[in-house]
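Asks: I need the structure of the sequence given here:
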Amino acid sequence: MTRGAAGPTLVLVLAVGVLVATGVTLLLERSLTRILLGIILLGNGVNLLILLGGRSGAAPLAGTALAGGMSDALPQAMVLTAVVITFGLTAFLLAVAYRAWFTSGDDEVQDDLEDRQIVRLAGRDEVAAADLGGEGPDDDREQVDPEPARRRLRRDEES
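Replies: Model prediction:
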């Protein structure tokens, strides 16, 4: 951004659009390497977008300029935090891609059996399993036991 400008320049807005669009396109690929590059580009595009939201001006140091002429420090702090988070995510995805390459010799993400079943059922326009409801808490296998330890203790005390 230029000093004293009313808003972001067109070049920076286009750069944000290109980075985000390229990042999303790469995220939709099956290769972990391309997914990793998509995360990096998307993160950089969002960081630039956050920076464009701040006010430009002098350095935000007390006593160096008038309060209205200083730049906004909050977007800079948010971008610094986002850079660290993106770096951690990048390191994790890099480790996953390396592990996939080391074990199988390929970094392509395979379809799950569940994914294939969902696609097959969607092609036939069916629902996987109907949940009719009306079951009690002990009869419904889909219910999560909210307090298994307390129930276990009660059973042990009664015996």
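Asks: contacts, neighbours, all on C-alpha from now
Replies: Will do.
Asks: run the chain-centre distance for the longest helix anywhere in the chain.
Replies: Longest helix in the chain, counting residues (DSSP state H): helix 73-104. Relative to the chain's own centre, helix 73-104 is displaced by 11 Å; criterion: C-alpha atoms, centre = their mean, to the nearest Å.
Asks: after it, next one along is what?
Replies: Past helix 73-104, further along toward the C-terminus, the next helix or strand under DSSP states H and E is helix 113-123.
Asks: which residues are in contact with residue 97?
Replies: Residue 97 sits next to 32, 33, 107 when contact means C-alpha atoms under 8 Å, 6 or more residues apart in numbering.
Asks: let's see this one next to it:
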Amino acid sequence: MELILAIGIGVLVGSGVWLLLRPRTYQVIVGLSLISYGVNLFIFSMGRLRVNASPVLPSGAPVDPTQYTDPIPQALVLTAIVIGFATTALFLVVLLASRGLTGSDHVDGREPN
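Replies: Just a heads-up that it's a prediction; the model follows:
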């Protein structure tokens, strides 16, 4: 399970970096989104990978911390998803405004010769 998660994180971040280095602004935005998804998976994996384990402790029962997952990374990832969505929406609005003002969607604002 850990190997699959590590490969998934590597593919997302690697693809994001490759797209980040492209000359078009839309590809840069998609690359930033892929990197943020990879970082979200990394943060999520810090809470230990456990299948069928509850993140909430029951009241009145003896507590064995090895039987539960850490809920803090889950809350951080949920917050990061919401912030990432808002940031991507802002980037797209800036992309459309830049495209309307310059007439090009290149990062530097002009077509290559």
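Asks: so the corresponding residue of the first structure for residue 100 of the second structure versus residue 69 of the first structure, what's the distance?
Replies: Mapped onto the first structure by TM-score structural alignment, residue 100 of the second structure lines up with residue 102. From residue 102 of the first structure across to residue 69 of the first structure, the span is 54 Å (C-alpha to C-alpha, to the nearest Å).
Asks: which of the two has more residues huddled nearby?
Replies: It is residue 69, of residue 102 of the first structure and residue 69, that has more neighbours when counted by other C-alpha atoms under 10 Å, with 15 against 11.
Asks: map that one across to the second structure for me.
Replies: By TM-score structural alignment, residue 69 of the first structure lines up with residue 67.
Asks: was I right to think its match contacts residue 55?
Replies: No: the pair residue 67 of the second structure / residue 55 is not scored as a contact, 9.1 Å apart, by C-alpha atoms under 8 Å.
Asks: how would you label residue 29 of the first structure: helix, strand or coil?
Replies: Here residue 29 of the first structure takes the coil state, with states given by DSSP: H, G, I helix; E, B strand; the rest coil.
Asks: not counting its neighbours along the chain, what's nearest the aligned residue in the second structure for it?
Replies: Residue 29 of the first structure maps onto residue 22 of the second structure when the alignment is built from TM-score structural alignment. Spatial nearest neighbour of residue 22 of the second structure, chain neighbours left out: residue 28 (6.5 Å); criterion: C-alpha to C-alpha, 6 or more residues apart in numbering.
Asks: quick check: which element contains that neighbour?
Replies: Element membership for residue 28 of the second structure (DSSP H and E) is helix 25-45.
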